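K.L.:
Turn this into a structure:
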Amino acid sequence: MLARLVELGVWGAVLTGLTVVFIGPVSPVEMVVACVSALGGAFAARGMRLAAGVHLRGGRGAVRALRALPGSVVRGLALLTGAMAPGHPGGRVRRVRLRAGAGAGWAGTLLAASPDTCVLDVPNDDEVIVHALRPKAGPVEEAVARTDGAR
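P.N.:
Now for the predicted structure:
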């Protein structure tokens, strides 16, 4: 019961936040409408997640990856800007094997949030295929990827 309420609260907060960001300065009446609409959207989002059979699990490395995300976004923007220059070698496709306990859904989302990394596929629960502009793993990738030699 508590997990259901937390999930609905998170969905409601995210949807209300998006509404406020897209509308701009809101009046009290608009805020009430945004909250009520977000509550309906939260129930719909939870229902769709349950219907799709998606379960939240595998949070190992999530906090470390979230801490690394802002710096990764700034560095990614710099790399993306540099990639527009003539003669840039381009990116490369690589497989990221996720560490045990990391969920492919949230890990792929955080990897895709950096401007220099594009998630192409999630073939397995423990693997993500990315196109990256940087030759080595970035901080978010290091937080979610297996260490060398780990199985």
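K.L.:
rest of the way, CA atoms for contacts and neighbours
P.N.:
OK.
K.L.:
Just give the nearest non-adjacent residue to Ala45, would you?
P.N.:
Excluding its sequence neighbours, the residue lying closest to Ala45 (CA to CA, 6 or more residues apart in numbering) is Trp11, at 7.5 Å.
K.L.:
what's the neighbour count on the one you found?
P.N.:
Trp11 has 21 neighbours, counted by other CA atoms under 10 Å.
K.L.:
how close does Val26 sit to Val10?
P.N.:
21 Å (CA to CA, to the nearest Å).
K.L.:
Geometric centre of this protein: which residue is closest?
P.N.:
In the chain, the centroid-proximal residue (CA atoms, centre = their mean) is Thr109; its distance is 2.7 Å.
K.L.:
Next, the second sequence, to be compared with the first:
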Amino acid sequence: MAGAAELFVWWVLAVVLQVFLTGPLSWLEWTVAAGAAVPAAFGARAVRRASGAGSGGGARALHAVLVWPVALVADTGRLASLTLRALRGRQVRGRFQTLELGRGTGAAWACTLLSATPGAYAVGLGRGRFVLVHTLPGPPGVLADALTDGRRS
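P.N.:
Presented below is the predicted three-dimensional model:
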């Protein structure tokens, strides 16, 4: 039963991503998106299982998913501002940062959410709940706060 629920969640995420990236869809496009999301869901589950990453953290996952659109808009604004600074000849450098994911946070979905914004990109997993990310300069975003309980170095 848990496997079916996980497949359903991956399927919904794939369909939502398709709609988000392409905009308003006709019924035919909805059908294609729903059909194409089926193998994507099986693939996502297989990758998660092969990586050994847990899916845990239901309450944290919901909070992080709800915060993600805010992080996407905020980080896009930060990236635009930094791009303008770079075009004016100022040096702009990102940084590497180690985040400690909160207890019960699945590394697979946490790294996926982090990497789906312009503000951070998950580079690698360390021991335990540690994730190495490359971030934009400036304070960490709301998504990193939602995933880490404020633990970072």
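K.L.:
What does the TM-score come to for these two?
P.N.:
The TM-score (TM-score structural alignment, normalised by the length of structure 1) is 0.71; 145 aligned residues with a CA RMSD of 3.2 Å.
K.L.:
Going by contacts, tell me the helices and strands next to the longest helix along structure 2.
P.N.:
Identified as the longest helix of structure 2 according to DSSP state H is helix 58-87. Judged by 3 or more CA pairs under 8 Å, 6 or more residues apart in numbering; DSSP states H and E, the packing partners of helix 58-87 of structure 2 are helix 107-115, helix 142-148.
K.L.:
now for the longest strand along structure 1, which elements pack on it?
P.N.:
The residue-count maximum for a strand in structure 1 (DSSP state E) belongs to strand 117-124. Applying 3+ CA pairs under 8 Å, 6+ apart, we find strand 117-124 of structure 1 packed against helix 104-113, strand 127-132.
K.L.:
and it, how far from structure 2 on average?
P.N.:
Superposing on structure 2 and averaging over aligned pairs (mean CA distance after the TM-score superposition for structure 1), strand 117-124 of structure 1 comes out at 1.6 Å.
K.L.:
related to what we said a few turns ago, which residue lines up with the residue nearest to the centre of structure 1 in structure 2?
P.N.:
Under the alignment (TM-score structural alignment), Thr109 of structure 1 pairs with Thr112 in structure 2.
K.L.:
what about that match, distance to Val65 of structure 2?
P.N.:
In terms of CA to CA, Thr112 of structure 2 sits 11 Å off from Val65 of structure 2.
K.L.:
Only the buried residues of the longest helix along structure 1, if you could.
P.N.:
Counting by DSSP H, the longest helix found in structure 1 is helix 28-52. Judged by neighbour count using 16 or more other CA atoms under 10 Å, the buried positions of helix 28-52 of structure 1 are Ala34, Cys35, Ala38, Leu39, Gly41, Ala42, Phe43, Ala45, Arg46.
K.L.:
again, but for stretch 135-152 of structure 2
P.N.:
135-137, 140-148, 152.
K.L.:
got it, and stretch 69-85 of structure 2?
P.N.:
Buried-residue list, stretch 69-85 of structure 2, by 16+ other CA under 10 Å: Ala71, Leu72, Ala74, Asp75, Arg78, Leu79, Leu82.
K.L.:
related to what we said a few turns ago, relative orientation of the longest helix of structure 2 and strand 120-125 in degrees?
P.N.:
Helix 58-87 of structure 2 and strand 120-125 are oriented at 120 degrees to each other (axes from the mean of the first three to the mean of the last three CA atoms, to 10 degrees).
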